[in-house]
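Undergrad: Here's a sequence, model it:
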Amino acid sequence: MKAMIFCAGLGTRLKPYTDSVPKALVQLAGKPLLTHVIERLKTFGVDEVVVNVHHFANKVEAFIADRDSYGIKVSISDERDMLLDTGGGLKKAADLLNDGKPFIIHNVDIMSDINIAELYKKHQEGGALATLAVSNRMSSRYFLFDEAMQLVGWKNIKSNEQKISRVGDTYIPFAFNGIHVVSPQIFELMDGFDGKFSIVDLYLHLAKTESIKGYDVSKNRIIDVGKPASLIDAEKLLF
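TA: I've put the predicted structure just below:
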């Protein structure tokens, strides 16, 4: 099973830590965030990981090269020349990910106790193009779903901006948790999306004609460790 870990971001919310190291190598409970995510993915059967790099790319590459103990294949998707955002990063890594089977995407700054095996199974059973781990929690931005948990839109609570992919009577808001399972057919549906673009925009476009589903993990503990204070919270709650 393959997975991609999004690591290329600048980590501006984690300053001053990211002034000297990339976000992926910021320490939590004595280990870099990247190590936490890889070790957790391994417990669910992942045996090959793709890591994208941009900010302090050399440090991430050197760190991975020194970690034979991971015991799995770790490939680099190089975004040194241009930071491609989540959608562009996924497209660039297509050749490394596409083996004809669904793969996992995991943000490096998300710590959780989500059962990824259950999420993967739900994706396989549901026949969706992508299955997103979502929660009923406070956020400034929400994906909107219908009663069947089919993605129908997106809303920014602060700006009141709204994007609707499918008009309907039900728009149930759920916050996205940065963990998703994606079928490789997505690479055939990216026409018109090039360079730097968000996977959110890609999902909203594809939801017009394809099945993008949400999987409710509100019962789980999930912490976005993208800010210094949240690192402390994560260590208290998860370790």
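
Undergrad: C-alpha from now on. contacts and neighbour counts both.
TA: Will do.

Undergrad: need the helices for the protein, in chain order.
TA: Counting by DSSP state H, one finds helices in the chain at the ranges 33-43, 57-65, 85-92, 94-97, 116-126, 199-206, 228-238.

Undergrad: mind checking how far the first one is from the chain centre?
TA: Same thing as helix 33-43. Centroid displacement of helix 33-43 relative to its chain, using Cα atoms, centre = their mean, to the nearest Å, is 13 Å.

Undergrad: With the second one instead?
TA: The gap between where helix 57-65 is centred and where its chain is centred comes out at 20 Å by Cα atoms, centre = their mean.

Undergrad: do the same with the last one
TA: Averaged C-alpha coordinates place helix 228-238 at 19 Å from its chain's average position (Cα atoms, centre = their mean).

Undergrad: quick one on the thing from earlier: out of the helices of the chain, nearest to Ser140?
TA: Of all these, helix 199-206 sits nearest to Ser140, with 14.4 Å by Cα to Cα.

Undergrad: Can you report how many residues neighbour Lys122?
TA: As a burial measure, Lys122 scores 17 neighbours (other Cα atoms under 10 Å).

Undergrad: list the contacts for it?
TA: Residues in contact with Lys122 (Cα atoms under 8 Å, 6 or more residues apart in numbering) are 131, 215.

Undergrad: one more to line up against the first:
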Amino acid sequence: MRPDSVMLFAAGFGTRMGALTADRPKPMIEVAGKPLLDHALELVEAIQPARTVVNVHYLPDAIRTHLAGRDIAISDESDRILETGGGLRKALPLLGNGPVFTMNTDAVWAGPNPLQQLLHAWNPDQMDALLLCIPLENAVGHTGQGDFVADSENRLTRGPGQVYSGLQILKPDLLAEIPEDAFSLNLLWNRMLAQRRLFGLSYPGQWCDVGRPEGIALAERMIGYTHV
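TA: Model prediction:
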């Protein structure tokens, strides 16, 4: 089944951004003249999904106001932040059935549309999830050792290798088996790893995680943006 719904994670506190998130949620921080959320939405809109959902928690009214009048559903986590797994499960009634894209909203991309790349490679007969991964040399500003190693068939194992980009296609079926309310999608990945149904795709372009203030300048340099 072709994934036709997108879940955008926008509920985090953005504490690593320091004073920049004192009066706004991290997805509303501007890079190259527009909010991070809009960078993600431009990529999403290019594949024309049937449903797009954004979750909110910290300073939610800023995101609600920004998205007003657009065909985007809001999954409200104002009472309690649910992490990625719990947030996705709460949003399932808005997302519909079948596999979904999940996407972080704190990265900027330079290269082909990453959602389109995943669509081309998605094989639901083999895969329970397909993670878009970034070779270390293409992960601008990243200082870690990577998250996953892929074998010759692109099955993943955990280890120093490529960096998880925050974008994937995932079958949400296993969410019902998790007893916690708030939990990371890592719990699902662990089950998929055990069944050898977690796959990765290497992104050919560049990617910059804007999780810290210095990431703003790095991302703008990566895409060739100059302030006027």
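
Undergrad: related to what we said a few turns ago, give me whichever of the helices of structure 1 is most buried.
TA: With neighbours defined as mean count of other Cα atoms under 10 Å, these peak in mean count at helix 85-92, which reaches a mean of 22.

Undergrad: Give me the spatial nearest neighbour of the alignment partner in structure 2 of Met82 of structure 1, chain neighbours excluded.
TA: Structural correspondence for Met82 of structure 1 with respect to structure 2 (TM-score structural alignment): Arg80. Distances taken as Cα to Cα, 6 or more residues apart in numbering place His57 nearest to Arg80 of structure 2, at 7.4 Å, with adjacent residues excluded.

Undergrad: re earlier: how many neighbours does the match of Met82 of structure 1 have?
TA: 13.

Undergrad: go on, Glu188 of structure 1?
TA: As a burial measure, Glu188 of structure 1 scores 7 neighbours (other Cα under 10 Å).

Undergrad: With Pro179 of structure 2 instead?
TA: Pro179 of structure 2: 8 surrounding residues under other Cα under 10 Å.

Undergrad: residues in contact with it?
TA: The contact partners of Pro179 of structure 2, by Cα under 8 Å, 6+ apart, come to none.

Undergrad: and what of Val74 of structure 1?
TA: Going by Cα under 8 Å, 6+ apart, the list of residues near Val74 of structure 1 reads 48-51, 64.

Undergrad: which of the residues you listed also appear as contacts in structure 2?
TA: Contacts conserved in structure 2 for those, using both residues aligned by TM-score structural alignment, their matches' Cα atoms under 8 Å: 48-51, 64.

Undergrad: Tell me the one among those residues nearest to Thr209 of structure 1.
TA: Nearest to Thr209 of structure 1 among the kept ones among the contacts of Val74 of structure 1: Val50, at 28.3 Å, using Cα to Cα.

Undergrad: ok now do Ile64 of structure 1, which residues does it touch?
TA: By Cα under 8 Å, 6+ apart, the residues touching Ile64 of structure 1 are Val74.

Undergrad: Could you dump the helices of structure 1 into JSON lines and include distance to Thr18 of structure 1?
TA: Formatted as JSON lines, the helices of structure 1 follow (distance: least, Cα to Cα, whole Å):
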{"stretch": "helix 33-43", "distance to Thr18 of structure 1": "12"}
{"stretch": "helix 57-65", "distance to Thr18 of structure 1": "12"}
{"stretch": "helix 85-92", "distance to Thr18 of structure 1": "18"}
{"stretch": "helix 94-97", "distance to Thr18 of structure 1": "27"}
{"stretch": "helix 116-126", "distance to Thr18 of structure 1": "28"}
{"stretch": "helix 199-206", "distance to Thr18 of structure 1": "24"}
{"stretch": "helix 228-238", "distance to Thr18 of structure 1": "10"}
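
Undergrad: quick one, which of the ones you listed is nearest to Leu144 of structure 1?
TA: For Leu144 of structure 1, the closest of the helices of structure 1 is helix 199-206, at 10.0 Å, according to Cα to Cα.

Undergrad: What's the average distance for that closest one when superposed on structure 2?
TA: Taking mean Cα distance after the TM-score superposition for structure 1, the mean distance separating helix 199-206 of structure 1 from the aligned residues in structure 2 is 1.7 Å.
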